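Colleague: Structure of the sequence below:
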Amino acid sequence: MPGYIEDRWFRRGPADPATGKRTREKTARHGQGKRYKVTGIPGVRARSFDRKADADAWKAKAEHESKSGEFIDSRRGQILFRAYVEDEWWPSKSGDPATLTTIKGRVWTHLLPHLGALTLNSIRTPQLRALLKQLESTIGPGTIHEAWGYLSSILQSAVDDERITKNYCKTSKSIKLPTRPPRKARAWSRERVAAVREGLKPRVRIMVDIGVSAGLRQSEVFGLAVEDIDEAKQIIHVRRQVKKVGAKLVFALPKGGKTRTAPAPPELLERLRAHLEEFPAKKVTLPWKDPRPPETDREAKERAPQTFELIVTGAQGGALRRDSFNDREWKPALAAAGVIPPPVQVRQGKDQRAVWKYVEAREEGFHALRHTAASVWLDARESIVSVSNWLGHEDASITLRIYAHMMPEADGRGRDAMDAWLKASS
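Modeller: Have a look, this model is predicted:
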C-alpha cells in the first residue's frame, strides 16, 4: 500500500446538490495540532506537518528510502547525547579494562560536559566547531585528537544504530583539528643515564640498567620475574607487565598482547645477580588482566590471580605502581641529576595543605631509556627488524618511523657498492 497524506482538519462531505461537487467538513480536531499527516508507508512511522508542501517532500523522500531499505526516522535521533552514551554506547563497549578506563575518562571529561545536553541529531558542523573551540582552550592537540576519535566512534555507532543518518566528524570538511607537534625520540647520554641511576634508591637502580640495556617499558620492568632471565642464552623473556586498572594493579601481557625476547648483555646479567643478592626477589600475586569479580566460569579462569617472583618491588614487597614510582622515585632522581628543575611548594585541596610538585616531564620519562637502547643498537648497525622485535613493535615500519633519525649514515657504502656493481657489468 502506497503512502498517502491525510488532512486532519477537514474531511470530505456530501456532494453539493447545485454543483455536484463534494463539500469539505471540519473535523473534531480542526485547528488543533499539525494539519497534514503522512502515513501508510511500509515500515515508516507516521509523521505530521503544518504545511502541505513539507508533507509532500517528506513523503517522497520516505517512500524512496523505504523502498531502498535506507529510511531512518529522524525522531530516533532526538535522544540526548548523554543518554545515548550512558545507556547505549558505553554499556556495549568491551575490551582491555585499562583502555576502557582511559576512554571513559576522555568521554566523561571532554565530551559530555559540552555535548551532553544536545540531541544526537542536532550535533552537526556548527556544534562541532563550537566544541573544538572549547577543547582548544583547555587541552592540548594530542588529547583533542583522542577525544575527537572517541566522539566519531560514538556518532558512527549512532549511525549504525539507525538513530542518525550522518557522522559529521567524518563529513565536515571545514573542520580542521590542530596539528599534533611532532615528537622526536631522543636518546640520553651515558652521563645522564648514570646520573639519574645514581639519584634513585639502591633497590630500584636496576630498573635503569634493564631499561637502557634491554629496551623494556616501565610496566614491563615492573612485571619482570626471576624466571624470565635466561643467562645461558643471554636473553630476557618479556612475558608480562604490571598495569593499573582503576585503582588496582593486575598482571597482563605486554603492550600489543604479545610476548617477546630482548637481549641481555653480560654486564646486565652481572648487575642483575648483584641486585638479587642485595634485594632478593619477592613473590607477588595479582589478578590477570582484570581485577573485577568474575561473573562466569570463563572469566574466573581468565582473571585467576597469578604469582611471580618479581625482580623489583616496592619497599613493602608489593608490585610497583607507575604514578607512585614516577612521583616518589623517578622525578626526584631527574631533579637530582639536573634534568628537570627542583620541586616547588604549592597548596592544594580544601585544607590548602602545602605539597611539593615537580614539573611535567613526559619527554624525560622512563621511556627515554628505551629510546637510548634503540639508539645504541641502531648505531651499532643492528638490523631494523631485530630492533623492532626486541622493542616489541608490531612491525619494523613503526620502528623506522620512530627511530629513523637515529640510524647512522651509510658512509658511502651504498655508493661504493653500486660503483663496483657497474664496473663489473661493463
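Colleague: alpha carbons only for contacts and neighbour counts from here, please
Modeller: Fine.
Colleague: ok, residues contacting the lengthiest helix in the chain?
Modeller: Counting residues, the longest helix in the chain under DSSP state H turns out to be helix 141-160. For helix 141-160, contacts defined as CA atoms under 8 Å, 6 or more residues apart in numbering pick out 85, 89, 103, 106-107, 110-111, 120, 135-136, 164-170, 177-181.
Colleague: Give me the contacts around the helix or strand following that helix.
Modeller: The helix or strand immediately downstream of helix 141-160 is helix 168-171, counting by DSSP states H and E. By CA under 8 Å, 6+ apart, the list of residues contacting helix 168-171 from outside reads 123-125, 128, 148, 151-152, 155.
Colleague: so after helix 168-171, what's the next helix or strand?
Modeller: According to DSSP H and E, the helix or strand after helix 168-171 is helix 190-199.
Colleague: Count residues in the vicinity of Asp419, would you?
Modeller: 11 (other CA atoms under 10 Å).
Colleague: Are we agreed that it is in a helix?
Modeller: Yes - counting by DSSP: H, G, I helix; E, B strand; the rest coil, Asp419 falls inside a helix.
Colleague: quick one: contacts for the residue lying closest to Ser189 once chain neighbours are set aside?
Modeller: Sequence neighbours aside, Thr372 is the residue nearest to Ser189 in space, at 8.0 Å (criterion: CA to CA, 6 or more residues apart in numbering). Thr372 sits next to 186-189, 212, 215 when contact means CA under 8 Å, 6+ apart.
Colleague: Check which residues of the helix or strand that contains Thr372 are buried.
Modeller: If you go by DSSP H and E, Thr372 is part of helix 367-379. Neighbour counts using 16 or more other CA atoms under 10 Å place 367-378 of helix 367-379 among the buried residues.
Colleague: Mind checking what helix or strand follows it in sequence?
Modeller: According to DSSP H and E, the helix or strand after helix 367-379 is helix 384-391.
Colleague: for that following helix, the distance to its chain's centre please.
Modeller: The chain centre lies 24 Å from the centre of helix 384-391; the measure is CA atoms, centre = their mean, to the nearest Å.
Colleague: what comes into contact with the next helix-or-strand element following that helix?
Modeller: Where DSSP H and E defines the elements, the next helix or strand beyond helix 384-391 is helix 396-403. Contact with helix 396-403 is made by 184-185, 374-375, 384-385, 387-389, 393, as judged by CA under 8 Å, 6+ apart.
Colleague: next up, for comparison:
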Amino acid sequence: MTVSRIVNADGSISYRARVKSGRSVVASKTFRRKGDADTWHDAQKRALSLGEFVDPRAGMESVGSALERWVQTRTGTVASKTLDTEKHALKHVPVALRNRPLSAIRATDLEALYAQMMRTLNRSTVIRFRQVISPFFSWAVAQKLIAKNPAVESKVPRGTGQDTKREIFPFSLAELRAVHADLVNHTSRENADIALVLGLTGLRWGELAALRVRDVQELPYPALRVSRSKPDGQPVRTVTKGGKPRTVPLTEEVAAIILAATKGRTPDALVFPSASGSARSNNNWKRDSHWKDHARGRRVQDLRHTAATLWLQNGVDLKTVQAWLGHSTAKLTADTYAHYMGSDADTAAVARMNAVLAQPEDAGGTLKKLSTGAER
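Modeller: You can find the predicted model right below:
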C-alpha cells in the first residue's frame, strides 16, 4: 500500500504517502487528509516515470550552501568581471533566506525580498538581482535539487526609482577632428589616432586593446574582425560583450592608420600595444593623452557613440549599424540612438518651417502662408 492510515498518539488520523522505485522507497510524506496524500503520491509517481523526479531530501540543502557550490561552477566558465558582478548581487540574499532549505523557497519569498530591496535600491538594480538569482535556481533544477525555478514566477514590484545614467554625448565630426588635432599637438600622434579610430569604428576600449594584426583584413575591403576583448584589470576574453564576433568595415582614413600600425608586425602582435608591448590600459591612455583636458566633457565611451551617430545620420541603415556595433538586437540600437535618427519627414518638415519663418509679416503681424500648390 502506497498511502497508509496512521493513528497518532493523540488519537488524530494522518496519512503517509510513500513513493517507490522498484522495491525501494524514494520519497515519503505525511498529510492530514487522504486526498492530499493521494494527489502528492500520484504527482511524484508521474515525475518518476517522466524522469523529472526530485528527491525531497536533496532540496533540504540550504540556499547558502547551494549558492556557494553554484558560484564555484561559474568560476572559469564566465568572465571574471561577470562573476564579480554576480557575487556582488548575491550579497543581497539575507542570512534568513540563506539558512532556509532550497525546496522551501517560493516565488512569494523572492517577491518579498525584492520589495525589501526596493526600499533602498533602484528598481533596475533589483531587476538585475533577479537576473542573477534565476540562473542559480535553474542550476538547482538541473541538479535535481528542486523541481522548479521559483524566480521564473516571481515579479519585481513596480516602482519609479531608476539608476542615474549619463546620457550619451557624441562628438560631431568637426569636434572629433578638432580633438584629434589637439591630441596630436599636445600628446602624441599615436594617442590622437587611437581616439580617431575609436570615434570612427565604434569599438569598445577592451576590443581595441585586444586587437591583433591578424584581426585586420584587407580583402575584399579593409575591415576589422572583432572577436576578443581586454578590459582593464581583466584577462583577455575570447568573446566580445555582444557574445559573438563581428566585422567592422574601415573607412580609408582609419584603414591608413591601422595598416601603417601593423606593417611589418607578426600576426599575433597587438595593433595598439603599450610601451612594454602588453595590452594598453584605458586608464593609462587617458592619463598619457590628458583626455580630460581635450575631451570637451566626453567619456571615452562617447567615442563609440560618435561612430554610431555618424553612421545613422549619414544614411547607414539600422541593421547594419547594429551589426557593426555588435548589439544583440536592432531594438537596442534604436532605443539608444533614436533621438539621433532623423527621418525624411523630419527634414521636410523643418525645411518647410524654415521657409515659413523666412516670409515677411503682413500688416496684422501674421506670417503669410506658403502656397501649397492647390487651393482648397
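Colleague: Quick TM-score on the pair, please.
Modeller: The TM-score (TM-score structural alignment, normalised by the length of the second structure) is 0.70; 336 aligned residues with a CA RMSD of 4.2 Å.
Colleague: Pull up the aligned stretch in the second structure for the helix holding Thr372 of the first structure.
Modeller: Aligned by TM-score structural alignment, helix 367-379 of the first structure corresponds to residues 301-313 of the second structure.
Colleague: related to what we said a few turns ago, most neighbours out of the contacts of helix 396-403 of the first structure, which is it?
Modeller: Ala374 (30 neighbours).
Colleague: Same list (the contacts of helix 168-171 of the first structure) but as TSV, adding distance to Arg271 of the first structure.
Modeller: Listed next are the contacts of helix 168-171 of the first structure as TSV, based on distance: CA to CA, whole Å:
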residue	distance to Arg271 of the first structure
Ile123	58
Arg124	59
Thr125	59
Leu128	55
Trp148	46
Leu151	48
Ser152	49
Leu155	53
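Colleague: Any of the residues you listed buried? List them.
Modeller: Judged by 16+ other CA under 10 Å, buried ones among these: 123, 125, 128, 148, 151, 155.
Colleague: Would you mind finding the match for the third one in the second structure?
Modeller: It stands for Leu128 of the first structure. Matched by TM-score structural alignment, Leu128 of the first structure corresponds to Leu110 in the second structure.
Colleague: Check the last one too.
Modeller: Applying TM-score structural alignment, one finds that Leu155 of the first structure aligns to Phe137 in the second structure.
Colleague: picking up where we left off before, which residue packs closest to the match of Leu128 of the first structure, ignoring adjacent ones?
Modeller: Ser154 (6.5 Å).
Colleague: Quick check: the one you found touching Leu113?
Modeller: No - applying CA atoms under 8 Å, one finds Ser154 of the second structure not in contact with Leu113, separated by 10.4 Å.
Colleague: Checking Val239 of the second structure next. Helix, strand or coil?
Modeller: Taking three-state DSSP, the label given to Val239 of the second structure is coil.
Colleague: Verify the stated contact: it with Arg228.
Modeller: Yes - between Val239 of the second structure and Arg228 there is a contact at 5.1 Å, judged by CA under 8 Å.
Colleague: Tell me which of these two has more neighbours.
Modeller: Arg228 (22 against 16).
Colleague: for the more buried one, what are its contacts?
Modeller: Taking CA under 8 Å, 6+ apart, one finds 207, 210-211, 236-240, 245 in contact with Arg228 of the second structure.
Colleague: change it to 10 Å
Modeller: Listed by CA atoms under 10 Å, 6 or more residues apart in numbering, the contact partners of Arg228 of the second structure are 206-212, 215, 236-241, 243-245.
Colleague: next one: Ile164 of the first structure
Modeller: So Ile164 of the first structure contacts 72-78, 120-123, 155-158 (CA under 10 Å, 6+ apart).
Colleague: Sort out for me which of the residues you listed are in helices.
Modeller: Members of the contacts of Ile164 of the first structure lying in helices (criterion: DSSP H): 155-158.
Colleague: And the helices in the stretch 251-400 of the first structure?
Modeller: Assigned by DSSP state H, counting those that start in this stretch, the helices in the stretch 251-400 of the first structure fall at 266-278, 297-302, 322-325, 331-336, 367-379, 384-391, 396-403.
Colleague: Now which residue in the second structure aligns to Ile402 of the first structure?
Modeller: Aligned partner of Ile402 of the first structure by TM-score structural alignment: Thr336.
Colleague: Tell me which helix or strand Lys20 of the second structure sits in.
Modeller: strand 13-21.
Colleague: buried set for that strand?
Modeller: Those would be 14-20, for strand 13-21 of the second structure by 16+ other CA under 10 Å.
Colleague: Relative to Pro101 of the second structure, how far out is Pro56 of the second structure?
Modeller: If you measure Pro56 of the second structure against Pro101 of the second structure using CA to CA, to the nearest Å, the figure is 10 Å.
Colleague: Please apply the same query to Gly326 of the second structure.
Modeller: 41 Å.
Colleague: Comparing these two, which residue is more hemmed in?
Modeller: More crowded of Gly326 of the second structure and Pro101, by other CA under 10 Å: Gly326, with 24 against 19.
Colleague: For the corresponding residue of the first structure for that one, give me its contacts.
Modeller: In the first structure, the residue equivalent to Gly326 of the second structure is Gly392, according to TM-score structural alignment. Listed by CA under 10 Å, 6+ apart, the contact set of Gly392 of the first structure reads 215-217, 238, 254-262, 386, 399.
Colleague: Also Gly315 of the second structure?
Modeller: 341-343.
Colleague: now that we have those residues, which one has the most neighbours?
Modeller: Neighbour tally across these (other CA under 10 Å): the maximum, 16 neighbours, falls on Met341.
Colleague: Surely it and Thr347 touch.
Modeller: No - the pair Met341 of the second structure / Thr347 is not scored as a contact, 11.0 Å apart, by CA atoms under 10 Å.
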